[in-house]
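A.B. asks: Okay, structure incoming, though there's no sequence with it:
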């Protein structure tokens, strides 16, 4: 009973000491591809004072209209264990990213995932000392498939045939 109570108190203390920050990241449109956008960021976490837990929220601007595909994530390269960031939860618009912990690298990523609306990335985790991570998102807005253009041309040709027949009659 005492160990359960102690565990609950420690869990409450750990979650209560999380530091939360909000950031805005500018999406830059590709000069060569008007339907491609990129947003990048770097963050250094200072030496924790009240605990090692953090929660960062990134809002990407401008808001893109329609449906789009996103690729990207966050990464922490570390030289020793005290600089290691343990990502506990990383999500984009509520969709969880796949997290991984490797030898001198940790992070989270997503590939070709569909979204719509404003993009909000939430990164949560903990570290033993001052550490840093960086991330980026690559966005591709909807591009019509070649079949769509074919159907458009076919429809225009059909309208032209009907108009020509009406004129001839």
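C.D. replies: Thanks, I have the structure now. Here the structure is a predicted model, which means the values were calculated and not measured. Numbering: from 1, shown residues only.

A.B. asks: Every contact and neighbour count from this point should use C-alpha atoms.
C.D. replies: Noted.

A.B. asks: and the helix or strand containing residue 153, which residues are buried?
C.D. replies: Element membership for residue 153 (DSSP states H and E) is helix 146-168. Within helix 146-168, no residue is scored as buried using 16 or more other CA atoms under 10 Å.

A.B. asks: another one to put next to it:
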């Protein structure tokens, strides 16, 4: 619904409509600027704080792709010094090992990592292990599915040689 100012905004849902092309261009420019201007002490943290919002925006752009198409890697974090990735097993080896599909209470199904006494889903939900029940098949959480696809598509960082 276009409001009186001419913008496509729905006050009932607090939703702004923006063209997919415009959103993709903004995301690409953001990633380009980030990589060009990041210093050693100001790295962007993948799946933390603001990056969750940027990943969701990229998911919205990707939703217009053909079914079965992988995420557009140009709009995602990369394995460059500008980004800091979570220090979790599936991110370290680039193949998603250690993740399992599970139902987490009322939050649906996710890819999860277990530790003691709590675990974490790839989309960021922290839970007590007793809340998660292993399942089969792909989870319903699109962010978890995307994270696993990213881990498999983006090469893992090379290990530093031992001193």
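C.D. replies: That came through fine. Keep in mind that what you see is a predicted model, and the values were worked out from it rather than measured.

A.B. asks: Can you calculate the TM-score here?
C.D. replies: TM-score of the superposed chains, computed with TM-score structural alignment, normalised by the length of the second structure, equals 0.25; 77 aligned residues with a CA RMSD of 5.8 Å.

A.B. asks: where exactly do the helices run in the first structure?
C.D. replies: Assigned by DSSP state H, the first structure shows helices spanning 2-16, 146-168.

A.B. asks: Can you tell me how far residue 34 of the second structure is from residue 44 of the second structure?
C.D. replies: Between residue 34 of the second structure and residue 44 of the second structure the computed distance is 8 Å (CA to CA, to the nearest Å).

A.B. asks: who has more neighbours, those two?
C.D. replies: The neighbour count for residue 34 of the second structure versus residue 44, taken as other CA atoms under 10 Å, is higher for residue 44 (20 against 16).

A.B. asks: Check the gap between the more buried one and residue 53 of the second structure for me.
C.D. replies: 13 Å.

A.B. asks: quick one: contacts for the closest residue in space to residue 22 of the first structure that isn't next to it in sequence?
C.D. replies: Nearest non-adjacent residue to residue 22 of the first structure, counting by CA to CA, 6 or more residues apart in numbering: residue 57, 4.7 Å away. If you count contacts by CA atoms under 8 Å, 6 or more residues apart in numbering, residue 57 of the first structure has them with 20-23, 120-123.

A.B. asks: again, only using 7 Å
C.D. replies: 21-23, 120-123 (CA atoms under 7 Å, 6 or more residues apart in numbering).

A.B. asks: ok, the residues you listed vs residue 160 of the first structure, which is closest?
C.D. replies: The shortest gap between residue 160 of the first structure and any of the contacts of residue 57 of the first structure belongs to residue 120, at 46.8 Å (CA to CA).

A.B. asks: Count residues in the vicinity of the closest one, would you?
C.D. replies: Burial measure for residue 120 of the first structure: 18 neighbouring residues, criterion other CA under 10 Å.

A.B. asks: wouldn't it be in contact with residue 90 here?
C.D. replies: No - between residue 120 of the first structure and residue 90 there is no contact under CA atoms under 7 Å: 10.7 Å.

A.B. asks: how far away is the nearest residue to residue 56 of the second structure once chain neighbours are set aside from residue 150 of the second structure?
C.D. replies: Computed as CA to CA, 6+ apart, the closest residue to residue 56 of the second structure that is not its neighbour in sequence is residue 143, at 7.8 Å. Going from residue 143 of the second structure to residue 150 of the second structure by CA to CA gives 10 Å.

A.B. asks: Equivalent analysis for residue 118 of the second structure, please.
C.D. replies: From residue 118 of the second structure to residue 150 of the second structure the distance is 24 Å (CA to CA).

A.B. asks: And those two? Which one has more around it.
C.D. replies: residue 150 (22 against 14).

A.B. asks: buried set for whatever helix or strand the more buried one lives in?
C.D. replies: Element membership for residue 150 of the second structure, per DSSP H and E: helix 142-153. Across helix 142-153 of the second structure, burial judged by 16+ other CA under 10 Å covers 143-152.

A.B. asks: Closest to residue 128 of the second structure out of those?
C.D. replies: Closest to residue 128 of the second structure, out of all of those and judged by CA to CA, is residue 144, at 18.0 Å.

A.B. asks: What segments of the first structure are strands?
C.D. replies: 19-26, 28-29, 36-45, 53-61, 67-77, 85-92, 95-96, 98-102, 105-116, 120-127, 131-141 (DSSP state E).

A.B. asks: Pipe the ones you listed into CSV and attach distance to residue 161 of the first structure per row.
C.D. replies: CSV is the format used below for the strands of the first structure (distance: least, CA to CA, whole Å):
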stretch, distance to residue 161 of the first structure
strand 19-26, 49
strand 28-29, 41
strand 36-45, 38
strand 53-61, 46
strand 67-77, 35
strand 85-92, 49
strand 95-96, 49
strand 98-102, 53
strand 105-116, 39
strand 120-127, 49
strand 131-141, 34
